[in-house]
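> pasting the sequence and the predicted coordinates here, then a few questions.
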Amino acid sequence: MIVVTHLNGSQFAINPDLIEKIHANPDTTLSMVDGSFVIVCEPLEDVIEIIRGYRASVLRMAWDLADTPQPVAKLAAIPRHPAGK
């Protein structure tokens, strides 16, 4: 989620993967994939940079997780019964 600002000054978080287009006309308008629109205070370039930073942080976290050994769950062995018993 990225944090942007409504025209009234209140901040809110929005999923950048649901943004289809960003217009600057003159207010920055986020066109969402569901057809709705959100007008924000941040300039178009800033919104793009915020999204870029968000995506870079997601990739960084994934990279860090790949470098960290994950605990392996130990499975209990099921004892085998001798054949015929």
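Right, received. Where do you want to start?

> contacts and neighbour counts: CA atoms only from here.
Fine.

> where along the chain do the helices fall?
For the chain, the helices defined by DSSP state H cover 44-67.

> which parts of it are strands?
Assigned by DSSP state E, the chain shows strands spanning 2-5, 11-14, 19-24, 28-32, 37-40.

> any idea which of the ones you listed is most buried?
Neighbour counts (mean count of other CA atoms under 10 Å) averaged over each of those peak at strand 28-32, with a mean of 19.

> which residues does residue 6 contact?
Residues near residue 6 by CA atoms under 8 Å, 6 or more residues apart in numbering: 12, 39, 40, 41.

> put this next to the first one:
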Amino acid sequence: MISLTRIAGQPFVLNCDLIERVDSTPDTVISLVDGKKYVVAESLDDVVAAVRLFRSEVIALSNHLRPESLLPVPEPHEHAHLTAVAPIVSEER
């Protein structure tokens, strides 16, 4: 999520994974993949910088995860509880 400011001055946060495009017309307009549009006080370059910073923080934090801190992956069962079913053969008369 990135912090932005509506053109009227109210702060809000936006899921930057939903951004389709950012236009400068001269106001900065953020278009989301669902068609919603937000006019923000930040410049186009500021929005791009905020998205880059957010994504770099995600990558940096993921490097701090230790393998032992992750949940264990369950081993597959030796014997599956599934059985093969014979195909249905239709008899034409």
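On my side now, so go ahead. Here the structure is a predicted model, which is why all the values come from computation and not from measurement.

> for residue 63 of the first structure, find the nearest of the strands of the first structure.
The closest of the strands of the first structure to residue 63 of the first structure is strand 2-5. By CA to CA, the value is 20.2 Å.

> what range in the second structure does the closest one sit on?
The aligned range for strand 2-5 of the first structure in the second structure is 2-5, by TM-score structural alignment.

> I'd say residue 13 of the first structure and residue 38 touch.
No - in this structure, residue 13 of the first structure is not within contact of residue 38 by CA atoms under 8 Å, at 11.6 Å.

> what about the residue nearest the centre of the second structure, distance to residue 62 of the second structure?
Per CA atoms, centre = their mean, the C-alpha nearest to the average position across the second structure is that of residue 17, at 4.5 Å. Distance of residue 17 of the second structure to residue 62 of the second structure, given as CA to CA, to the nearest Å: 17 Å.

> one more: residue 1 of the second structure?
16 Å.

> now swap in residue 15 of the second structure and tell me
19 Å.

> and what of residue 28 of the second structure?
Distance of residue 28 of the second structure to residue 62 of the second structure, given as CA to CA: 31 Å.

> what does residue 16 of the second structure align to in the first structure?
Per TM-score structural alignment, residue 16 of the second structure is aligned with residue 16.

> its match contacts residue 50, correct?
No - checked against CA under 8 Å, the pair residue 16 of the first structure and residue 50 is beyond contact range at 9.4 Å.

> overlap in contacts, these two.
Going by CA under 8 Å, 6+ apart, residues that sit against residue 16 of the first structure and also against residue 50 are residue 2.

> give me the neighbour count for residue 52 of the first structure.
Neighbour count for residue 52 of the first structure, taken as other CA atoms under 10 Å: 12.

> contacts only, for the match of residue 16 of the second structure.
By CA under 8 Å, 6+ apart, the contact list for residue 16 of the first structure reads 1, 2, 51.
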